[in-house]
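S.K.: From the sequence below, what's the structure:
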Amino acid sequence: MNDTIDVVETRPHDELDRLDEFAEAIAAIRVRATSADGLVTVTVDCRGTLVELVLSKTISCLTPTEFEEVVVDTCEKAARTASAQHAELIAIFNQQSIG
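M.R.: Reported below is the predicted structural model:
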């Protein structure tokens, strides 16, 4: 009987701890990507939100349109990777919940 009570008492705490660890892992996702020409480097968070933008000193050689394209393309590349990492963590969490 005491074993049952112990399980009932500890299981919710264990689940909350697991949820906290999951939330921390998601929040810790940071993806850095650099354009093929090395002119732009971006860092995005777990949602694909830009958190850092680093431009090469030679970025001024681009036209405004080229600049826009390279920044957007690099951000999209990083965001796709962040999304994949996010999805992988969710899949692991769900698998552990089932198992």
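
S.K.: only C-alpha atoms for contact and neighbour calcs from this point on.
M.R.: Noted.

S.K.: Longest helix in the protein, by number of residues?
M.R.: Assignment by DSSP state H gives helix 64-98 as the longest helix of the chain.

S.K.: Reduced to three states, what does the residue nearest the centre of the chain come out as?
M.R.: Closest residue to the average C-alpha location of the chain: Cys46 at 2.8 Å, with CA atoms, centre = their mean. Assigned with DSSP: H, G, I helix; E, B strand; the rest coil, Cys46 falls in the coil class.

S.K.: tell me the contacts of the residue nearest to it when sequence neighbours are not counted?
M.R.: Nearest residue to Cys46, sequence neighbours excluded (CA to CA, 6 or more residues apart in numbering): Ile29, at 5.0 Å. Listed by CA atoms under 8 Å, 6 or more residues apart in numbering, the contact set of Ile29 reads 45-46, 82, 85-86.

S.K.: One more sequence to fold, the one below, so I can look at both together:
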Amino acid sequence: MSAEMDALVASATEKLAALEAALHGLQQVRGRFTTEDGAVGVEVNSDGALVGLSLSEAVTALPPAEVGQLIIWACRQAAEHAGTQRSKVVATLNESFVPLGQEPGTTKAGGPDSA
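M.R.: This next block holds a predicted model:
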């Protein structure tokens, strides 16, 4: 019985460590994008929220609506980069929860919820 309990505790500890690593990884995710001309630079977090914005002197020569569109476009690009990073963190977490002996993306036939 002690060996079973030790294995259960070890498994729970490993899963907790994987969850903590994922949380830390998600907190570190940042998407950055700067327009080719360097006029607009943005940084977003893992949720896609804008956390940094830099505008060069060049934006003063542009109409405000165009500057706004550049900022939105740059944010979208940065959010895509952040989303890719976030997906990698979540994939790593998911892999840590795959039962031993089972390949990721497969399921065992005949389980209680199988048809």
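
S.K.: For the longest helix of the first structure, list every residue counted as buried.
M.R.: Buried positions in helix 64-98 of the first structure, judged by neighbour count with 16 or more other CA atoms under 10 Å: 67, 70-71, 73-79, 81-83, 85-86, 89.

S.K.: That one vs the second structure - mean distance after superposition?
M.R.: For helix 64-98 of the first structure, the mean distance to aligned residues of the second structure following superposition is 1.1 Å (mean CA distance after the TM-score superposition for the first structure).

S.K.: can you check stretch 4-12 of the first structure too?
M.R.: Stretch 4-12 of the first structure differs from its equivalent in the second structure by a mean of 1.7 Å after superposition (mean CA distance after the TM-score superposition for the first structure).

S.K.: returning to what we had before: need the contact list for the residue nearest to the centre of the first structure.
M.R.: Applying CA under 8 Å, 6+ apart, we find Cys46 of the first structure in contact with 26-30, 82-83, 85-86.

S.K.: for Ser35 of the first structure, same thing?
M.R.: 41, 70-71, 73-74.

S.K.: just Leu53 of the second structure next, same as before
M.R.: Per CA under 8 Å, 6+ apart, neighbours of Leu53 of the second structure: 40-43.
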